[in-house]
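[1] just to be clear, the model below is a prediction. Sequence and coordinates:
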Amino acid sequence: MSILEQFNQGRVPAERILRRGSHSCYAILHFGLNTFTGKEWGYGDEDPAIFNPAAFDAEQIVCACRDGGLSGIILVCKHHDGFCLWPTKTTPYNISRSPFRGGKGDLVREVADACRKYGIEMGFYVSPWDRNHPDYGTPAYLEVYQEQLREIYSGYGPAFEAWFDGANGGDGFYGGARETRRIDPSVYYDWGHTWKIVRDLRPEAVIFSDIGPDVRWPGNENGLAGREAFGSYTPHAPVAGKEPAPGFACCAEGENGHADGRFFIPPECDVPLRPGWFYHPEQDALLRSIPQLAQIYLRSVGCGGFLNLGIAPDRRGVLHENDVRRLREFRKMVEAFNSGNAAAMEFTLSAGEVAVEEFGREISFNLIDMAEDLSRGESVTGYAIEVRHNGEWKEVVSGKAVGLRRMKPLPETSGDALRFRLESACNSTAALTLVCRLVPGNLLQCDTANAGLLNREDYHELHPGEKKGMSLEWRFATPFSLHGFLFTPVPEHWAGTPDKFRFEILTGGTWRTVAEGEFANLRANPIPQQVLFPQASADGCRLTALHCLEPGEALVCGSFGLLID
């Protein structure tokens, strides 16, 4: 029996999925050492003494999420750096070694208590990858990790979700040994026993990962499922003959799923409210706009999935006022998408059959909102919708999947009747509900991705650098006084894209290294990468790829610029 067969009952959704009902939007909260270092992926060698959010207020954070219409918070209890936000017995690298609450603090406890107080559900993420623990990469670490899960899921109350991501086989071990350690992600974490810990302790919790078993990753951190994404899904391993696992799957398939998928594992679409997952002060004015969030909502909840919105407290330990304001605006946006009912219908059809709803009057709408009865599994694989206006029928929408929910925007349309034609289905019949809505038109207008990181006043973009193998080099007509740079990758072009780099400046004819490190999480979140260093004057600079996401003949760079004084 495969791992998924142990935890997923097949094409019929588990009750824990159906129980979510309207709880389709929730948060994942990133807060830790990275908040104070400016990193996205810490190295595991940061001193816990830097973690001292003097004004930490779990209730402020939880209330902001509640007021934003979010139903739950998944707390990142441990990120890849290995620093634990609770006083775990498994490692000294935890919150008790920080000044927080005089070394007596338990941030997980405070967030869990605030969630219970204000009626918000609580979920947990404990990173499998640990860049600090000396046993990482050996069988001994798995015992440590599984005990961390037992502490969390037995000690902090109910959980609506257990979160596991695919970033669980990194090569960097910086906490002490500073060496490369490889694992076989298909077997190292023993997912059958590891997931069983969660299932036994918190059977109500939905388990998320690249492959499920309850909800799946759509293969990106843009919050987007495929426009015709199926909830049904058959995960595949990247190596023939092996079983898929978190961090060892063909994740691009998660965007659309499979009409004939063996399991019902709908997409959970994760996206940060800011450009990055952790708080960075230079991003205070770069939150995703409401038009952007509207498109994300349509491509997550509106495509049969769930929306997991990343929030990040600042160094004080509270959500920045801009984030609080945007969350309130987000709630109003979601409410607008779920109101404005113009007409509704329910019907059961076999393939080739048609259902007609007579409105009895002319109505206007610009959104069709549908859902299937999934008691026998996902059925619809093709449909078309027509509207009658002035006695003539016109097709206005067609598609493949419906599943948990399907929201189809269209230009504002008027008519006095609607006709739904089921063109194909997996089961003998399909039962659906359909609502026509009229929502504010601005919510249906597409908005481009947030590129504001490149619009800051101290950013000076350079012309394409001179290619020298795996380096790009620039010579300046006049010296620059600089304190950092921004490297922007080319999405989906990974051959030659550096994930480890060295940056040098030229001063007085001599090159010297001023920064060396990594660009983290480029595949999933290819945003501009900021690197800071002490102010320096330079006549030129050079960026060298020390390692690439995939082998390439030359360093690949979308754009590159300096942060100047």
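    Done, it's in. Numbers count the residues shown, from 1 in each chain.
[2] switch to C-alpha atoms for all contacts and neighbour counts from now on
    OK.
[3] which residues in the protein form helices?
    With DSSP state H as the criterion, the chain has helices at 3-7, 15-18, 33-37, 58-67, 107-117, 139-155, 191-201, 290-300, 321-337.
[4] could you dump the ones you listed to JSON lines with mean neighbour count and distance to Arg274?
    Formatted as JSON lines, these follow (neighbours: other CA atoms under 10 Å; distance: least, CA to CA, whole Å):
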{"stretch": "helix 3-7", "mean neighbour count": "16", "distance to Arg274": "33"}
{"stretch": "helix 15-18", "mean neighbour count": "14", "distance to Arg274": "28"}
{"stretch": "helix 33-37", "mean neighbour count": "22", "distance to Arg274": "13"}
{"stretch": "helix 58-67", "mean neighbour count": "21", "distance to Arg274": "15"}
{"stretch": "helix 107-117", "mean neighbour count": "19", "distance to Arg274": "21"}
{"stretch": "helix 139-155", "mean neighbour count": "17", "distance to Arg274": "27"}
{"stretch": "helix 191-201", "mean neighbour count": "17", "distance to Arg274": "30"}
{"stretch": "helix 290-300", "mean neighbour count": "23", "distance to Arg274": "11"}
{"stretch": "helix 321-337", "mean neighbour count": "18", "distance to Arg274": "9"}
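[5] the structure to be compared is supplied as follows:
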Amino acid sequence: MTVKLAVPTPQQVEWHDTEIGMFIHWAPNVYQDQEYDDLSTPLDRINPSELDTEQWASVAESLGAKYIVMVAKHVGGFCMWQTDTCDYGVKDTPWRDGKGDVLRDLSESCRKRGLKLGIYLSPQDIYNGAQLAGRCETPEAQEKYNKIYRTQLEEVLSRYGEIFEVWFDGGQEIEVGDILERYVPNAVYFQSKHASIRWVGNEEGIATYPAWNAVRADSEAARGLGTIQHSDPNGEIWMPMECDARIRNTWFWNTQNEGTVKSLDHLMELYYRSVGNGAVLLLNANPDPTGQIPEPDARRAKEFGDEIRKRFANALCEAGGSGDTLEIELMEPTAIDHIVICEDIRYGERIRSYEVLGFDGEQWLKLCSGTAIGHKRIERIAEATLHKLRLNVLKAVDEPRIASLTAYYTGAATVFSPNNIRSERQKVGEWGPELFIYKVDRKSTETYDIGDLIDDAGQYALYFDNADGGASSVRAEGVRLLLNGASYPQFVSQTEDRYRINITGLGQRIQLELELYCELGNNGFGNIWLEKL
């Protein structure tokens, strides 16, 4: 079956390939010990005497980031560059006698290291009376702020060389399309009606699997307001996800949060569940009032980058090509605990279902399986010594294009995907605490397309497990089978810890709508399985 697929632009492909970026948040609220600027800090107190963009760029480089997104203006309205649009910015402070320009310094530091530069310019601006998305209370105030914002955007996009990414946090309702086209036609845009990338939907740095890149043209996502909830493998528009995450528990430095610097294990989980699910990770750094990224944060960022390089710098084998099967014969029996698959996304996400097998000298073991691959799918498997690897594409909407199939031995203990999993079992998706972050009742409704996991009519079991092999701390309180969008409750029944699904025919869109409940205090994650009975 051949269908018209969403495909990325060359700019989106380049953005995918970066895999990791670094966010930088700094504003007057670092002097207020809080997350948002209430405009209470006297301008003559704002003097980050040790601010050094060379240090920032060095931290990004050690992290393995390929780009930096600088918060040029957060919601308070403080401007980190020389602007005449207002009197609330670095030019109005004693820092460098009012002549300092953070964007100028950072752009130069990025160029020296080959880093790309992104700009975050908040449409919300408390100092100038603009609320979320740049809305003002009166038409007169709106007209005045529109001119201010458009001028600010022109300034930051025209003065500092090539801009890789533009962030419009919280949406953007001021018309700026002409400015983007004039100054940064090759950038990617986060949110707004001009969006070419989207927010993943949480600030935990996680793209819950499967993280399809396409969205439907008639969805909110096509208007720049999408999240992972809008992912649709058959969508008409390529709109990949950026996973923004904090290295501490807040975006801005404060005196209370040094102890919240994320552990290396935590950061590696973010990597697996963002980059390893085909998305891009944007990890925040929060300079302190002196302007320096604190040493504990810088050290952890380097440890994170070092660990990624240690695990994935040297592949044990590699192959690529077209077709439903790709096999690699290893030079000798080799211990493996990670499989990495990359589609050639220039042709879209063609694969809908796959499995990876390993030959141990006596038999073929099923190592892992799934649906979405996209830019990169990292599969963690229990350690196995193998002679051969084989990728089988079970379903695809066009000829599969595999950019690479690689294997690694990391020595990192994991049982996320046990070897020799039953051939009848297919992964529907993954679950984690990110699904329940904004849910006070610890419930979340998720919808999964399962048609590509089903080869024949029959009975199927739906169940959950924990990544550590234990009992799942997430359960389904309700399961609905949707056939072409209509619910068929008579085809679903519950037996103990699993649901039984009766599939009476194919040739239609088959979905499961799950009402998930997360146990209190759960921080684990795991898999959702569908198994033919």
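    Sure thing, it's come through. No experiment lies behind these values; they were computed from the predicted model shown.
[6] to Val76 of structure 1, which of the helices of structure 1 lies closest?
    helix 107-117 (9.0 Å; CA to CA).
[7] and the spatially most central residue of structure 2, what does it touch?
    Centrality entry for structure 2: nearest residue to the mean C-alpha point is Cys243, 2.9 Å, by CA atoms, centre = their mean. Cys243 of structure 2 makes contacts with 199-200, 202-207, 274, 279-282, as judged by CA atoms under 8 Å, 6 or more residues apart in numbering.
[8] columns distance to Trp253 of structure 2 on top of these, output as CSV?
    Formatted as CSV, these follow (distance: CA to CA, whole Å):
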residue, distance to Trp253 of structure 2
Trp199, 23
Val200, 23
Asn202, 20
Glu203, 16
Glu204, 17
Gly205, 19
Ile206, 22
Ala207, 25
Ser274, 24
Ala279, 26
Val280, 24
Leu281, 20
Leu282, 17
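[9] hmm, back to that, wait, which of the helices of structure 1 is closest to Thr180 of structure 1?
    Taking CA to CA, helix 139-155 is the member of the helices of structure 1 nearest to Thr180 of structure 1, at 15.7 Å.
[10] would you mind finding the match for Lys78 of structure 1 in structure 2?
    Under the alignment (TM-score structural alignment), Lys78 of structure 1 maps onto Lys73 of structure 2.
[11] wait, that match touches Gln82, no?
    No. Using CA atoms under 8 Å, Lys73 of structure 2 is not in contact with Gln82; the gap is 11.8 Å.
[12] wait, which of the helices of structure 1 is closest to Cys548 of structure 1?
    Across the helices of structure 1, the minimum distance to Cys548 of structure 1, taken as CA to CA, is reached by helix 33-37, at 23.0 Å.
[13] the stretch 251-400 of structure 1: strands as residue ranges?
    With strands called from DSSP state E, counting those that start in this stretch, the stretch 251-400 of structure 1 shows them at 263-264, 268-272, 306-311, 341-349, 354-372, 380-389, 392-399.
[14] ok now the fourth one, how far from the chain's centre?
    Here strand 341-349 of structure 1 is found 33 Å from its chain centre; the criterion is CA atoms, centre = their mean, to the nearest Å.
[15] secondary structure element for Lys427 of structure 2, which one?
    strand 425-431 (DSSP states H and E).
[16] what does that strand contact?
    208-210, 369-371, 448, 450, 453, 474, 525-532.
[17] which among these end up buried?
    Among those, the ones that count as buried by 16 or more other CA atoms under 10 Å are 208-210, 369-371, 450, 453, 474, 525-532.
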